[in-house]
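A.B. asks: predicted model follows, preceded by the sequence.
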Amino acid sequence: MIVNERQTPEGLLVAVCDEAVLGETFEGEGISLAVTEEFYGGETVDEDVVVDSLARATVANIVGTEAVELAVENGFVDEANVLEVGPTLHAQLLWL
């Protein structure tokens, strides 16, 4: 998986995606999702690093079946809130 962390005035923004979806655009039910290098590109890491990054995130965008399932399994995202966008999954995380 690929992780990109950015510090913003509102906190830590984390973008996570499966390697296979980077550079792809997905369409589904009125949604278009572009997994751009600019936003999602970053360091290729293992699952432990992804979990650590999500644990520290204030906001996270997660794309790809593997990445979203990892976020669900570790309690960051409720499965009921996962979107299917074409053949992939997308979820967002926001801690208030």
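C.D. replies: Arrived safely.
A.B. asks: C-alpha only now, for contacts and for neighbours.
C.D. replies: Fine.
A.B. asks: what residue is smack in the middle of the protein?
C.D. replies: For the chain, the residue sitting closest to the mean C-alpha position, by CA atoms, centre = their mean, is Ile62 at 1.2 Å.
A.B. asks: check the gap between that residue and Glu43 for me.
C.D. replies: Distance, Ile62 to Glu43, using CA to CA, to the nearest Å: 14 Å.
A.B. asks: what is the neighbour count of Gly42?
C.D. replies: By the measure other CA atoms under 10 Å, the count of residues near Gly42 is 16.
A.B. asks: is it true that it touches Asn4?
C.D. replies: Yes: counting by CA atoms under 8 Å, Asn4 is a contact partner of Gly42 at 4.6 Å.
A.B. asks: just the buried positions in stretch 84-95, please.
C.D. replies: Within stretch 84-95, the residues scored as buried using 16 or more other CA atoms under 10 Å are 84-85, 88-93.
A.B. asks: oh, that last question was meant for stretch 9-22, not what I typed.
C.D. replies: By 16+ other CA under 10 Å, the buried positions in stretch 9-22 come out as 12-19, 21-22.
A.B. asks: ok, now stretch 69-84?
C.D. replies: Buried residues in stretch 69-84, counted by 16+ other CA under 10 Å: 69-72, 76-77, 82-84.
A.B. asks: here's the one I want to compare it with:
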Amino acid sequence: MIVNERETQEGLLVAVCDSDVVGETYEADDLSLTVTEEFYGGDEVDETAVVESLARADVANIVGTRAVELAIEEGFVDEANVLEVGETLHAQLLRLY
């Protein structure tokens, strides 16, 4: 998986995606999701590093079947809030304090 972390005015933004979805566009009904290198590009990491990044995130965007499934398994995302966009999954995390 690929992780990109950046500090924003809203806190730590983490973008996570499966390695094979970068550069792809997924569509479903009126939704279109393009997984750009600019936003999602980052370091190839293992699942432990993904979990550590998500644990620190104030905001996260997660794309790809495995990445979203890991976020669900680790309790970061409720499965009921996951979007199926074409052939992939997308979820967002917003931590409110």
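C.D. replies: Alright, I've got the coordinates. All of these numbers come straight from a predicted model, not from anything done at the bench.
A.B. asks: neighbours around Glu43 of structure 1, how many?
C.D. replies: Glu43 of structure 1 has 12 nearby residues by other CA under 10 Å.
A.B. asks: surely it touches Val3?
C.D. replies: Yes: Glu43 of structure 1 lies in contact with Val3 (CA under 8 Å); the separation is 5.5 Å.
A.B. asks: out of the buried residues of stretch 9-22 of structure 1, give me the two with the largest separation.
C.D. replies: Greatest spacing in those, by CA to CA: Leu12 and Val21 (22.6 Å).
A.B. asks: for the residue of structure 2 sitting at the aligned position of Leu83 of structure 1, which non-adjacent residue is spatially closest?
C.D. replies: Under the alignment (TM-score structural alignment), Leu83 of structure 1 pairs with Leu83 of structure 2. Closest residue in space to Leu83 of structure 2, ignoring its immediate chain neighbours: His90 at 5.2 Å, by CA to CA, 6 or more residues apart in numbering.
A.B. asks: isn't Val21 of structure 1 right next to Ile62, touching?
C.D. replies: No: applying CA under 8 Å, one finds Val21 of structure 1 not in contact with Ile62, separated by 11.0 Å.
A.B. asks: all strands of structure 2, in order?
C.D. replies: 2-8, 11-17, 25-28, 31-34, 43-44, 59-63, 83-85, 88-94 (DSSP state E).
A.B. asks: packing partners for the second one?
C.D. replies: Contacts of strand 11-17 of structure 2 with other secondary structure elements, assessed using 3 or more CA pairs under 8 Å, 6 or more residues apart in numbering; DSSP states H and E, are made with strand 2-8, helix 37-40, helix 47-56, strand 59-63.
A.B. asks: likewise the shortest one?
C.D. replies: Identification of packing neighbours for strand 43-44 of structure 2 by 3+ CA pairs under 8 Å, 6+ apart yields strand 2-8.
A.B. asks: just the angle for the strand it packs on relative to helix 47-56, thanks.
C.D. replies: Angle between the axes of strand 2-8 of structure 2 and helix 47-56 is 20 degrees (criterion: axes from the mean of the first three to the mean of the last three CA atoms, to 10 degrees).
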